[in-house]
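J.: what follows is a predicted protein model with its sequence.
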Amino acid sequence: MSKTTRATQALAKAGVSFTVHAYDYDPSAEKVGMQAAVALGETPGRVLKTLMAEVDGRPVCVIVPSDREVSMKKLAAAFRGKTASMMKPADAERLTGYHVGGISPFGQRKAVPTVLEEQALAHAAVYINGGQRGLQVRLSPVDARNTLKAVAASVVA
């Protein structure tokens, strides 16, 4: 497994301080984010999952704790939209250039509006997918928000 991905390159280029953490990815896991938290020995609230969605038909990136679900109503409101829905996996892969289970908000093929669950900002450090299945980057949630120019909002159900 390479620890250099488009995501880690994007973070390095932005001058963000981060560490890389590999774990044994289980493709049969019911919840990939929760499996990552367990494998890393971290609480689920600090291991964030990256989801791709659409608000009023436009792509957006959503970063939430691995043990929480996204409220579509809150997600739409965060982007001043009317409706939100999860993006189909094939569409998410095509848009981001990453495989499902390895989608990172950093270094995507096309930058899209991003929202970071505001609860994540309470932690000194969080884990976010590093652009490959079984690879997480540990960084400050404030650095993640600033690098991604993300909106911080409550989007969990």
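T.: Done, it's in.
J.: rest of the way, CA atoms for contacts and neighbours
T.: Noted.
J.: so where do the strands sit in the chain?
T.: Secondary structure of the chain (DSSP state E): strands at 19-22, 48-55, 58-65, 84-86, 114-117, 126-132, 135-139, 151-153.
J.: quick one, which of the ones you listed is packed in tightest?
T.: Stretch with highest mean neighbour count among the strands of the chain: strand 126-132 (a mean of 28; mean count of other CA atoms under 10 Å).
J.: report the central residue of the protein.
T.: Per CA atoms, centre = their mean, the C-alpha nearest to the average position across the chain is that of residue 50, at 2.4 Å.
J.: how far away is the closest residue to that residue other than its chain neighbours from residue 70?
T.: Among residues not flanking residue 50 along the chain, residue 63 sits closest, at 4.7 Å (CA to CA, 6 or more residues apart in numbering). Distance, residue 63 to residue 70, using CA to CA, to the nearest Å: 9 Å.
J.: residue 110 too?
T.: Taken as CA to CA, the span from residue 110 to residue 70 is 22 Å.
J.: looking at these two, which is more packed in?
T.: residue 70 (20 against 9; other CA atoms under 10 Å).
J.: quick one: the helices in the protein?
T.: 6-13, 32-40, 72-78, 89-96, 141-148 (DSSP state H).
J.: the ones you listed: which one's closest to residue 130?
T.: helix 6-13 (5.6 Å; CA to CA).
J.: take the one below as the second:
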Amino acid sequence: MSKTTRATLALQQAGVSFTVHSYDYDPNAERIGLQAAEALSADPSSVLKTLMVLVDNKPACVILPSDQEVNLKKLASALGGKAAQMMKPADAERMTGYHVGGISPFGQKKRVATVLEQSAFEHRQVFINGGQRGLQVKLDPRAAAEVLGAKVAGVV
């Protein structure tokens, strides 16, 4: 497995300090983020999942703890919209250039509005997908928010 992806390159170019962690990805896991947390021996609230959504039919990205579910009404409100829905997996792959299970908010093909769940800041460092299945980057959530230009809000 290559540890260099568009996500890790984007972080390097932005001068962000991070470490790369690989694990055995289980494509049959019921909840991919929780499987990653278990494989990394990490607190599930510190392993963040990246979801692609549509807010008022515009693409957006939300990053939240793997043990939480996004509240679509709160998400829409955080981005000044009326309604939000999950993006279809094929559309998410096309838009980001990543495969489902390996979607990173970093280095996506097209930059979209991004929301980072505020509870991520309860951790000094968090894991976020590194751009391929079985690859996570560990970094300060403040650095992640800054490099992504993410809005920080409560969306769970």
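T.: Nice, thanks for sending it over. From a predicted model like this one, the values you see are computed outputs, not experimental measurements.
J.: TM-score for these two?
T.: The TM-score (TM-score structural alignment, normalised by the length of the second structure) is 1.00; 156 aligned residues with a CA RMSD of 0.3 Å.
J.: how close does the residue nearest to residue 50 of the first structure get to residue 104 of the first structure?
T.: Applying CA to CA to residue 63 of the first structure and residue 104 of the first structure gives a distance of 9 Å.
J.: cool, residue 117 of the first structure as well?
T.: For residue 117 of the first structure, the distance to residue 104 of the first structure equals 15 Å [CA to CA].
J.: next one: residue 83 of the first structure
T.: According to CA to CA, residue 83 of the first structure and residue 104 of the first structure sit 24 Å apart.
J.: more neighbours: which of the two?
T.: Each of residue 83 of the first structure and residue 104 has its neighbours counted (other CA under 10 Å); residue 104 has more, 31 against 16.
J.: shouldn't the more buried one be in contact with residue 98?
T.: Yes: using CA atoms under 8 Å as the test, residue 104 of the first structure is close enough to residue 98 to be in contact (7.4 Å).
J.: name the residues contacting each of the two.
T.: Listed as contacting both residue 104 of the first structure and residue 98 by CA atoms under 8 Å, 6 or more residues apart in numbering are 131-132.
J.: counterpart of residue 100 of the second structure over in the first structure?
T.: In the first structure, residue 100 of the second structure lines up with residue 100, judged by TM-score structural alignment.
J.: residues near that match, how many?
T.: Neighbours of residue 100 of the first structure under the rule other CA under 10 Å: 19.
J.: repeat for residue 109 of the first structure
T.: Number of residues near residue 109 of the first structure (other CA under 10 Å) recorded here: 13.
J.: OK, contacts around the residue nearest to the centre of the first structure?
T.: Contacts of residue 50 of the first structure by CA under 8 Å, 6+ apart are 61-64, 103-105, 128-129.
J.: in CSV, list these along with distance to residue 94 of the first structure.
T.: Listed next are the contacts of residue 50 of the first structure as CSV, based on distance: CA to CA, whole Å:
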residue, distance to residue 94 of the first structure
61, 14
62, 17
63, 19
64, 21
103, 11
104, 13
105, 14
128, 20
129, 17
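J.: between the residues you listed, which sits nearest residue 154 of the first structure?
T.: Of these, the one sitting nearest to residue 154 of the first structure (CA to CA) turns out to be residue 64, at 9.3 Å.
J.: please report how far the closest one lies from residue 13 of the first structure.
T.: 24 Å.
J.: what of residue 146 of the first structure?
T.: In this view, residue 146 of the first structure and residue 13 of the first structure are 14 Å apart by CA to CA.
J.: tell me which of the two has more neighbours.
T.: residue 146 (12 against 9).
J.: residue in the second structure paired with the more buried one?
T.: Residue 146 of the first structure maps onto residue 146 in the second structure when the alignment is built from TM-score structural alignment.
J.: OK, contacts around that match?
T.: Applying CA under 8 Å, 6+ apart to residue 146 of the second structure gives no contacts.
J.: if we use 10 Å, what do you get?
T.: Under the criterion of CA atoms under 10 Å, 6 or more residues apart in numbering, the neighbours of residue 146 of the second structure are 14, 16.
J.: cool, residue 154 of the second structure as well?
T.: For residue 154 of the second structure, the contacting residues are 64, 70-71, 74-75, 78, 115-120, by CA under 10 Å, 6+ apart.
J.: what do you get if the cut-off is 6 Å, keeping everything else the same?
T.: Listed by CA atoms under 6 Å, 6 or more residues apart in numbering, the contact set of residue 154 of the second structure reads 117-118.
J.: before we move on, what about residue 114 of the first structure?
T.: The contact partners of residue 114 of the first structure, taken as CA under 6 Å, 6+ apart, are 60-62, 150.
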